[in-house]
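Visitor: I'd like to go over a predicted model; first the sequence, then the structure.
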Amino acid sequence: MSRTIIDINILQTVPPSNLNRDDTGSPKTAVYGGTLRARVSSQAWKRATRLGFGDVLDQSDLGLRTKRLVETLADRIADRGELAEEEAGRIAAAVLQAAGVKLKAPRAKKDQAVGPAESEFLYFLSNSQLDRLTSLALEALGSEDEAAAIKAGAPKKVLAEESSIDIALFGRMVADHTDLNVDAAAQVAHAISVHEVQNDFDYFTAVDDAKDRNAGDDAGAAMIGTVEFNSSTLYRYATVDVDRLRDNLGDDAVTRRAVEAFIRAFTTSMPSGKQNTFANRTLPDAVVVTVRDTQSVNLVGAFETPVAGPNRIAASAERLAEHAEAIDSAFGTTPQRGWVVRVGAGTEPLDVLGETVSFAELVSGVGETVAERLAE
């Protein structure tokens, strides 16, 4: 079977916004090509993508990343076994500790009782794994030797099997149990603006509605402040190693479903930073998806020299098309297939990179190609 790599390239214009903040509340930036660019971290867009899976996949295909494993597992045990909260929490902790999960008391908030124990690290578990641990716990409760029954159920083995689609795509790292690690099949680049950017400040005021100016109340604002923002045309890139994804999931049909879900969720998702303030939800101006059998190719080099002037989308589309053809010609990385979804006449130069289709046709076309190549 030949190698199958899916590359996703997106041009997307975002109005005034603060999608992804740094520790001071400012929009994240990066210097690229010697100029300051707007930046949205890969972590921010991966989380947005993972949350977007809820709209395109069943929960049985997904997982949960949390430290509150005892509480999560105890809730499932209590629901299925009709147990008291305390008993469910006790057996949940016993099963997790037998699986090698280190537990500790959670940080107590002022004037609040300490809750259930938490795992020392974030764990990413599939819903299937949580269901199997729930069954194991309930079976152990009915045995004469509870500890032996838990051990016989091999809870650590449960954590190593039946990865969910999101775990298979984004991977899992368990610092103290490397045998539970899952190598990610998808990589997501930091999105950067194709042009130089300068952050601006929005000075805002909030008025107290209960003030009565006619009665002589102070007419000034009840609160003032500033919000930092920028606007940009972003180049976004992600890649999926279909063969690694197939190894992680162990099933061709599920692998196809995972690829289709990733393309849908990554393309249409948006990090949620300051969305209520800026209503910055946009969809891409152009999406180019290619299937390669060589290696992943990030085409950000098209924008090493920043795009200047108006009509940035048209200039960016032309740059992207020219750079893609030049790279593939020089290195022999010409894709096996390509699809282009675009909006407006300015993105027409991208037509040389693939078949121009609707987004639904792109997703189904990639899915069919993945299925064909997996069957070879």
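Guide: Sure, I can see it. Residues are numbered from 1 along each chain as shown.

Visitor: From here on, just use CA atoms for contacts and neighbour counts.
Guide: OK.

Visitor: Contacts only, for the residue lying closest to A286 once chain neighbours are set aside.
Guide: Spatial nearest neighbour of A286, excluding adjacent residues (CA to CA, 6 or more residues apart in numbering): R342 at 4.2 Å. Applying CA atoms under 8 Å, 6 or more residues apart in numbering to R342 gives the contacts 284-287, 348, 356.

Visitor: Quick check: R21 vs A265, distance?
Guide: Going from R21 to A265 by CA to CA, to the nearest Å gives 22 Å.

Visitor: Which one of those two is surrounded by more residues?
Guide: Set R21 next to A265 and count neighbours by other CA atoms under 10 Å: A265 wins out with 22 against 19.

Visitor: these two touch, right, the more buried one and K46?
Guide: No - using CA atoms under 8 Å, A265 makes no contact with K46, being 9.5 Å away.

Visitor: putting a second one here so we can go through both:
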Amino acid sequence: MAFLDIHAIQAVPPANMNRDESGSPKTAVYGGTRRLRVSSQAWKRAARKALEADSASIAPSERTKRLPEQIAASLADRAPDLADKASEVAQAAVSDVFKVKTKSKKEKESGKERLTTEYLLFLGHDQRNRLIDALVKNEASLAEAVNSPKDSAKKLAAALKELRLRDTVATAHPPAVALFGRMVATDPTLNVDAATQVAHALSTHRVDSEFDYYTAVDDVDNEADETGAGMIGTVEFNAATMYRYATVDLRSLVENLGGDIDTAADVAVAFVRAFLLSMPTGKRNTFANNTRPDFSLVALREDQPVSLAAAFERPVSSDDGYLGKSVKRLVTHQREQDTCYGTEPLLNRAVYPAWVAETVEEGEGLELPSSTPLDTVLTETRKKVRAVIGGDDA
């Protein structure tokens, strides 16, 4: 077993980056106290988009209902014999692979046909392209089936079945699918168990929501008719110092990537960077809450993944900032946990600016891990991860 744990303490100014159904910032009660919460789904999407945007070596993926529409567009462009029946072939192909229902609907204004599936499908661009290539390669046989004057639907289904299109999406998963997994409700055999677990981010202290009462002024001079604001409204927000945590099951990652150890090591460290530096985009234009973690800790473990959230089960209290006290709690909790259970990370590296250390009230026996630049931490982590999952000298 091998697990890569990622911990972060991050101060976030006024923000509403993850809203509930009423538009309020999400919260949770932990340790009997109301905390700010950012859901794992919100941060996973932010990390996934950052992962694929920031690394040229990370193959892209897509979660969409519009796979049939994408396939139909490619067939219309690349397979002349299927152009008139591209929508029909595309829908049948997606149904053949995923056992999912598809539907066709024309937009009233543009008249454009929209082809969608009943739920979102998650696959890599390469997987989608291999599926399309297989259809184009067999253009003649598919055209004969779909244009048959009798039982064309049955003949098309039979022709598609012979192509074994399912194999194009059942293997060679992109990094995002390998990390975050995939669920196909209509065909569980296409499911991919996620190699990564991401916790809901929680504030280390109690939070109270506030409201921003705003007005908008009409720029057109119309004082005779409008003596006040052109619009008024409120936006709910809060601010907090948060604990964030994620872990990567490295053995599962290797398995999901077809046994490619080097790629798994690359993907693991790329995810560390993406997770630490990403931010959900809710109300970003309103609050510009673009912070980075103030303290990051990367730990490679062979025993089990270990969240340090319990360090904050008793909420941090302070009248001069939460950051230093939160960092102190985190470091102390990790060391006491490992002492108690007789464990020790194979690698334990921290990233933080010097001023953070100055905010930590160092008590008896407390010494912060030395700070190392993120790029250096990632290089060291990649080397150690490769050694451990490769069975080398760890």
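Guide: Yep, it's here. As the structure is a computational prediction, the values presented were derived from the model and not from experiment.

Visitor: ok, now which ones touch the alignment partner in the second structure of D202 of the first structure?
Guide: Matched by TM-score structural alignment, D202 of the first structure corresponds to D212 in the second structure. By CA under 8 Å, 6+ apart, the contact list for D212 of the second structure reads 234-237.

Visitor: Which residue numbers in the first structure does the host helix or strand of R329 of the second structure align to?
Guide: Assessed by DSSP states H and E, R329 of the second structure sits inside helix 323-341. Using TM-score structural alignment, helix 323-341 of the second structure corresponds to residues 313-331 of the first structure.

Visitor: Most neighbours out of the contacts of R342 of the first structure, which is it?
Guide: Sorting these by how many neighbours each has (other CA under 10 Å) puts V287 first, at 24 neighbours.

Visitor: doesn't it fall inside a helix?
Guide: No - applying DSSP: H, G, I helix; E, B strand; the rest coil, one finds V287 of the first structure to be strand, outside a helix.

Visitor: what about A268 of the second structure, which SS state?
Guide: Recorded secondary structure, A268 of the second structure: helix (three-state DSSP).

Visitor: What sits closest to it if chain neighbours are left out?
Guide: Nearest residue to A268 of the second structure, sequence neighbours excluded (CA to CA, 6+ apart): V248, at 7.2 Å.

Visitor: does that neighbour really touch G181, like I thought?
Guide: No - applying CA under 8 Å as the test, V248 of the second structure and G181 come out as separate, 11.9 Å apart.

Visitor: who has more neighbours, those two?
Guide: The residue with more neighbours, out of V248 of the second structure and G181, is V248; 25 against 20, by other CA under 10 Å.

Visitor: I'd like the distance between whichever residue in the first structure pairs up with that one and A191 of the first structure.
Guide: Under the alignment (TM-score structural alignment), V248 of the second structure pairs with V240 of the first structure. From V240 of the first structure across to A191 of the first structure, the span is 16 Å (CA to CA).

Visitor: For the corresponding residue of the second structure for R47 of the first structure, which three-state class applies?
Guide: Superposed on the second structure with TM-score structural alignment, R47 of the first structure falls opposite R45. Put simply, R45 of the second structure is helix when judged by three-state DSSP.

Visitor: can you list the contacts of R342 of the first structure in JSON lines and add distance to E162 of the first structure?
Guide: Shown next, in JSON lines, are the contacts of R342 of the first structure (distance: CA to CA, whole Å):
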{"residue": "P284", "distance to E162 of the first structure": "34"}
{"residue": "D285", "distance to E162 of the first structure": "37"}
{"residue": "A286", "distance to E162 of the first structure": "35"}
{"residue": "V287", "distance to E162 of the first structure": "32"}
{"residue": "E348", "distance to E162 of the first structure": "43"}
{"residue": "T356", "distance to E162 of the first structure": "37"}
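
Visitor: No more questions from me, cheers.
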